[in-house]
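Asker: After the sequence you'll find the predicted model.
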Amino acid sequence: MLDKRKFYIDGQWVDPVKANDLEVIDPSTEEPVAVISLGDQGDTDAAVAAAKAAFPAWSRTSPEERLAFIEKILEIYERRAEDMAWAISHEMGAPQDMSLGDQVGAGRGHIRNFIRAFRDFRFVRPLGDHAPGSVTAWEPVGVVGLITPWNWPMNQVTLKVIPALLAGDTAVLKPSEIAPLSSMLFAEIIDEAGVPAGVFNLVNGDGAGVGTQLSVHPDVAMISFTGSTRAGIAITKAAADSLKKVVLELGGKGANIVFADADDKAVVRGAAHCFYNSGQSCNAPTRMLVERSVYDRAVETAAKVADRTSVGSAHQPGKHIGPVVSKAQWEKIQDLIQTGIDEGARLVAGGTGLPEGVNRGYFVRPTVFADVSNDMTIAQQEIFGPVLSIIPFDSEDEAIEIANDTPYGLTNYVQSQDGARRNRVARQLQSGMVEMNGEPRGPGSAFGGVKASGRAREGGVMGLEEFMDSKAISGWDREA
């Protein structure tokens, strides 16, 4: 078992102020893979103090200097890709191939996209020809607290750490205590890249401990959080007294609207997307809204996708899905599947219990419910497991109404060959993102939502601006 009790503070791996051990459990085996320590107030204070002391010098470095450090981080990240994949597979259960390809690949892609966006980033921008002496300057916020989840570890760590450092901020990262190993490896990468001491710090801990300590800390200027809506509300309240900037990327309950003229692969694509990463994605299309004329065929197709989606250990290669992250998460998903049955949804694939032939590990059967009404629990709550709810609709207006009838507003999906309809529907959906006909959002597109999904904008130029404050200046000499 790995001993990972130390924290990365002020350029050094240091012992915690007070021992508070926690085992990291491998969800494929239910056995401990590592032991970490949960931080105390003294650890949080030390990390924030190091970041505060490093801020003046780091914020005054040139953009070119900061970019060179990020390029070095990318180089080392790519070299240590297999180590990173191992960590992610063992801490949160992403299968070996998926971990190396998509989990690690997500971090690589974000770093590259931030490098591209930063090269063209203008820190001083003219207001316009109507006001030749007025400019908007973009400047670092200060010390930022970064709180990240377990489901896509490097996706979220790179979406926060990289733009923060490029902006000129200094950072304290609190990764999920359930899946901290990948973030600790990321700290090793930053250290090897030679980032100055105190610019980046890592303290492990839980939300009630280190998470709250960062949220209320008077020397933390900003909190960037990704996780549950419940925790996001608590962080916002905790941060209010110190008036710090709070950026939240929260849950989702995405609707995937399948019109009768959708392409032949639309349902297959949507169901597979729902089950991917064992359903542990905030932007998963977990509600499939299907036009009634093609509804029965869609239900049959989705059930077939579930039946042929294999489930297996994260330690094995292949295209299967792995376990969910923890026993608590497994039990929550089981309860919600049973609730779907009890409330009258028609179970057409999967169901409660472990997959056939499995007797250990937090594995969930890919599950499909048909004849779901949008007021059912499984249509309203974020399940965070491989569970698809299929809902019929009769008209475009009804589809939009159902899609928007949710507290969340992260990602929605539209499947239709009618371009005018796609455009029209996309503009009426209440979400921060809309993906249509399986086309992914372009590199550098902002990731984020509305309503109970929070209002973060992560990635690309907007993701850089999230970690800065704007300053309006008049009397600017453009010739200086």
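Answerer: Arrived safely.

Asker: hey, let's count contacts and neighbours off CA atoms from now on
Answerer: OK.

Asker: From the contact counts, what lies against the helix or strand where residue 412 lies?
Answerer: For residue 412, the element it lies in under DSSP states H and E is strand 411-415. Here strand 411-415 touches strand 255-258, helix 419-428, strand 433-436, going by 3 or more Cα pairs under 8 Å, 6 or more residues apart in numbering; DSSP states H and E.

Asker: what's in contact with that strand?
Answerer: Strand 411-415 is contacted by residues 252-259, 262-263, 266, 283-285, 403, 422, 425-426, 429, 431-438, 449 when judged by Cα atoms under 8 Å, 6 or more residues apart in numbering.

Asker: What of stretch 174-190?
Answerer: Applying Cα under 8 Å, 6+ apart, the contact partners of stretch 174-190 are 4, 8, 24-25, 38, 73, 76-77, 84, 87-88, 91-92, 145-150, 153-154, 157, 200-206, 210-211, 325.

Asker: coming back round to it: can you list the helices and strands packed on strand 411-415 in TSV and add distance to residue 297 and mean neighbour count?
Answerer: Formatted as TSV, the helices and strands packed on strand 411-415 follow (distance: least, Cα to Cα, whole Å; neighbours: other Cα atoms under 10 Å):
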stretch	distance to residue 297	mean neighbour count
strand 255-258	12	30
helix 419-428	22	14
strand 433-436	21	20
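
Asker: do you know which of the ones you listed lies nearest residue 354?
Answerer: strand 255-258 (27.1 Å; Cα to Cα).

Asker: Name the SS class of residue 472, please.
Answerer: strand (DSSP: H, G, I helix; E, B strand; the rest coil).

Asker: For residue 142, see how far away it is.
Answerer: 18 Å (Cα to Cα, to the nearest Å).

Asker: thinking again about what came up before, buried set for the strand holding residue 412?
Answerer: 411, 412, 413, 414, 415 (16 or more other Cα atoms under 10 Å).

Asker: Next: stretch 15-31.
Answerer: The neighbour-count check on stretch 15-31 (16+ other Cα under 10 Å) flags 15, 16, 22, 23, 24, 25, 26, 27, 28, 29 as buried.

Asker: and the comparison structure, right after this:
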Amino acid sequence: MAPPAPEAPENSSHTATVAGVPVDTRHWIGGRRVASASGATFTDDSPLDGTPLAEIARGGAEEARAAVAAAREAFPGWAATPPTERARLLHAVADGVEARTEDLAAVETADNGALLRSHRRGVMPRVAHNLRYFADRLLALAHDDFETRGHTNHVSWDPAGPAVLITPWNAPLMLASWKTGPALAAGSTVVLKPSEWTPLTASLFADIAHEAGLPAGVFNVVQGYGAEAGAPLVADPGVRRISFTGSVPTARRIAATAAERLVPCSFELGGKSPLLVFADADPELAADLAVEQFDNAGQVCLAATRILVEESARDAFLGHILDRVTKLTQGDPRDEATDVGPNIHPRHVERVDGFVRRALDAGAKAVIGGGPNTALGGNYYLPTLLTDVDQDSEIVQEEVFGPVLTLQTFPDGDEDEAVRLANGTRFGLAATLATGDRERAARVSARLVAGTVWVNCFFVRDLSAPFGGSRDSGIGREGGDWSFDFYCDLKNTVTAPMGPPLLERSRELGEGRARHG
């Protein structure tokens, strides 16, 4: 068991009480709490009502260097730690997450505005599940040996080195565990930079990991802005892997920096996913799938925000979805009855509303919503559905990342046009398909450009499956063994036959290869 972390005094300026939970606002570097060398902080506001939650240590180049140095120093020991022990420690961290589910859920709801009931029942249990899955997968990681002209090939996964993990604000701890779990299981050490809009549960997670016995320097947290903390982290020569979830422009900058040192990157970026609804689909199911896209106030990269409906099914579909949206309750995410909470930040609400206003000015019609929820004020935006939009319009082509859907139609029976519209953006993260025809489902799914295709369902994700995007939606795949392929250096060891008679035969084989090139 690791020694107790340095405790901040109860009334320390380094501790904020959020939803009744004490949260240390300093970085976690090398197994201890570290204030920013400059003394600078930034304010973390709650999306619920805009009130300040905490003053967070604002990291920069010095904290980035220190965190990577700590990860480098800890790497040899962690890489040499037997897989069974690494797995045990990850299970211990998962135990800690489960023990603090209520605290984590309450803090994350205050920090990012997602539903408290979802955090309690789904998100935080998934955090623990992510850690347990990769711990168990590590112990099952294997490739069958194979023979080549009498020689044995043995494939192994060697820990790659310190990994910088940069996570977004829409599912802060869940996405952090999705990256941290496989990186630590693989034997790599980690520097996590959470979003400046949602840093709090990353700090709690550092406490949990420490209490579980994770060695100093194996897991580090640097808080701050991308330009000040993220940029020096990805540029540090000690970093051997970079995993980033966020925007396409930021990913391009990271990729350019990483390219100078040939550091492998994994990017999960934006989406503009389609929901294709054929006339033979179950209309109730299709409407349910559409309404699911308002989950987390539309702040989900996988959301199928472009609804493409077969013309003959349009009116019935609209009737069903209108009925469902009118039954949604928008309000305080801490209330069990709430279905749609606030968006993350006033600047983000302005961005979402800008997309909608420009679409309306261009001729779109809002059949549902169309602006902020003035009754609630603040960061609440009405669930919105826009019709009369063109395929090449901004609202169809660009990711809004809010509770805004568009509806287009395609001619009856015209799968080619449905696929053309579905594939008609620069993104390719996911696609959802509603149909009652099994053969059509197979035909259309095969033609969709997407990392994940859901047929008559949505957001069913198994950690054994590859996850990632095509086109501008990302680079690489994670999940299952694909995560270990990323966070490790794969090695193939080729062993010649042993013993004098076999050694002579091995030389003969070698001479034969030399003669024949």
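Answerer: Received it, and whenever you're ready, just let me know what you need. Not measured: the values here are computed from a predicted model.

Asker: mind giving me a markdown table with the helices and strands packed on strand 411-415 of the first structure and columns for distance to residue 49 of the first structure?
Answerer: Converted to a markdown table, those look like this (distance: least, Cα to Cα, whole Å):
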| stretch | distance to residue 49 of the first structure |
| --- | --- |
| strand 255-258 | 44 |
| helix 419-428 | 45 |
| strand 433-436 | 37 |
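
Asker: Tell me where the longest helix sits in the second structure.
Answerer: helix 61-80 (DSSP state H).

Asker: From the chain's centroid, how far away is the strand holding residue 412 of the first structure?
Answerer: 18 Å (Cα atoms, centre = their mean, to the nearest Å).

Asker: cool, and stretch 37-47 of the first structure?
Answerer: On the basis of Cα atoms, centre = their mean, stretch 37-47 of the first structure sits 24 Å off its chain's mean C-alpha point.

Asker: whereabouts in the second structure does that stretch align?
Answerer: Counting by TM-score structural alignment, stretch 37-47 of the first structure lines up with residues 57-67 of the second structure.

Asker: buried residues in that stretch?
Answerer: In stretch 57-67 of the second structure, counting by 16+ other Cα under 10 Å, buried: 57, 58, 59, 60, 61, 63, 64, 65, 66, 67.

Asker: what about the fourth one, distance to residue 350 of the second structure?
Answerer: What it means is residue 60 of the second structure. 28 Å.

Asker: what's stretch 80-96 of the first structure aligned against in the second structure?
Answerer: With TM-score structural alignment as the criterion, stretch 80-96 of the first structure aligns to 100-116.

Asker: quick one: contacts of the matching stretch?
Answerer: 18-19, 21, 44-48, 53, 97, 119-120, 124-125, 169-170, 172, 197-201, 204, 296-297, 333-336, 338-344.

Asker: Stretch 326-337 of the second structure too?
Answerer: Contacts of stretch 326-337 of the second structure (Cα under 8 Å, 6+ apart): 48, 109, 113-117, 338-342, 376, 380.

Asker: Comparing residue 472 and residue 142 of the first structure, which residue is more hemmed in?
Answerer: residue 142 (25 against 13; other Cα atoms under 10 Å).

Asker: Trace that one over to the second structure, please.
Answerer: Per TM-score structural alignment, residue 142 of the first structure is aligned with residue 161.

Asker: Could you do residue 343 of the first structure as well?
Answerer: So residue 343 of the first structure corresponds to residue 362, using TM-score structural alignment.

Asker: Could you do residue 28 of the first structure as well?
Answerer: Aligned by TM-score structural alignment, residue 28 of the first structure pairs with residue 48 of the second structure.

Asker: hang on, its match in a helix?
Answerer: No. Looking at residue 48 of the second structure with three-state DSSP, it is coil, so not inside a helix.

Asker: any idea how far it lies from residue 426 of the second structure?
Answerer: 33 Å.

Asker: ok, back up a step: okay, the strand holding residue 412 of the first structure sits on what stretch of the second structure?
Answerer: By TM-score structural alignment, strand 411-415 of the first structure lines up with residues 430-434 in the second structure.

Asker: Quick one: average offset of the matching stretch versus the first structure, please.
Answerer: Superposed on the first structure, stretch 430-434 of the second structure shows a mean distance to its aligned partners of 0.7 Å (mean Cα distance after the TM-score superposition for the first structure).

Asker: just to revisit the earlier point, neighbours of the nearest residue to the match of residue 28 of the first structure once chain neighbours are set aside, just the number please.
Answerer: Nearest residue to residue 48 of the second structure, sequence neighbours excluded (Cα to Cα, 6 or more residues apart in numbering): residue 113, at 5.9 Å. For residue 113 of the second structure, the count of nearby residues is 28 (other Cα under 10 Å).

Asker: now do residue 485 of the second structure
Answerer: So residue 485 of the second structure, with other Cα under 10 Å, has 19 neighbours.

Asker: so it sits in a strand?
Answerer: No. Residue 485 of the second structure: not assigned to a strand; according to three-state DSSP it is helix.

Asker: Spit out the contact partners of the aligned residue in the first structure for it.
Answerer: The equivalent of residue 485 of the second structure in the first structure is residue 465 (alignment by TM-score structural alignment). Residue 465 of the first structure makes contact with 138, 167 under the criterion Cα under 8 Å, 6+ apart.

Asker: What of residue 187 of the second structure?
Answerer: So residue 187 of the second structure contacts 75, 78, 79, 80, 81, 86, 158, 159, 160, 161, 488 (Cα under 8 Å, 6+ apart).

Asker: any idea how far residue 367 of the first structure is from the corresponding residue of the first structure for it?
Answerer: The equivalent of residue 187 of the second structure in the first structure is residue 168 (alignment by TM-score structural alignment). In this view, residue 168 of the first structure and residue 367 of the first structure are 46 Å apart by Cα to Cα.

Asker: Just to check, residue 160 of the second structure is in contact with residue 488?
Answerer: Yes. Residue 160 of the second structure lies in contact with residue 488 (Cα atoms under 8 Å); the separation is 4.6 Å.

Asker: Now for these two: what residues contact both?
Answerer: 187, 188.

Asker: Would you mind measuring the gap between the ends of stretch 289-296 of the second structure?
Answerer: So stretch 289-296 of the second structure: terminal residues 14 Å apart, Cα to Cα.

Asker: do stretch 178-195 of the second structure as well
Answerer: Using Cα to Cα, one end of stretch 178-195 of the second structure lies 15 Å from the other.

Asker: Over to stretch 458-467 of the second structure?
Answerer: Stretch 458-467 of the second structure end-to-end distance (Cα to Cα) = 14 Å.

Asker: What are the contacting residues of that stretch?
Answerer: With Cα under 8 Å, 6+ apart as the contact definition, stretch 458-467 of the second structure has outside contacts at 130, 133, 289, 292, 302, 432, 451-452, 454, 477-482.
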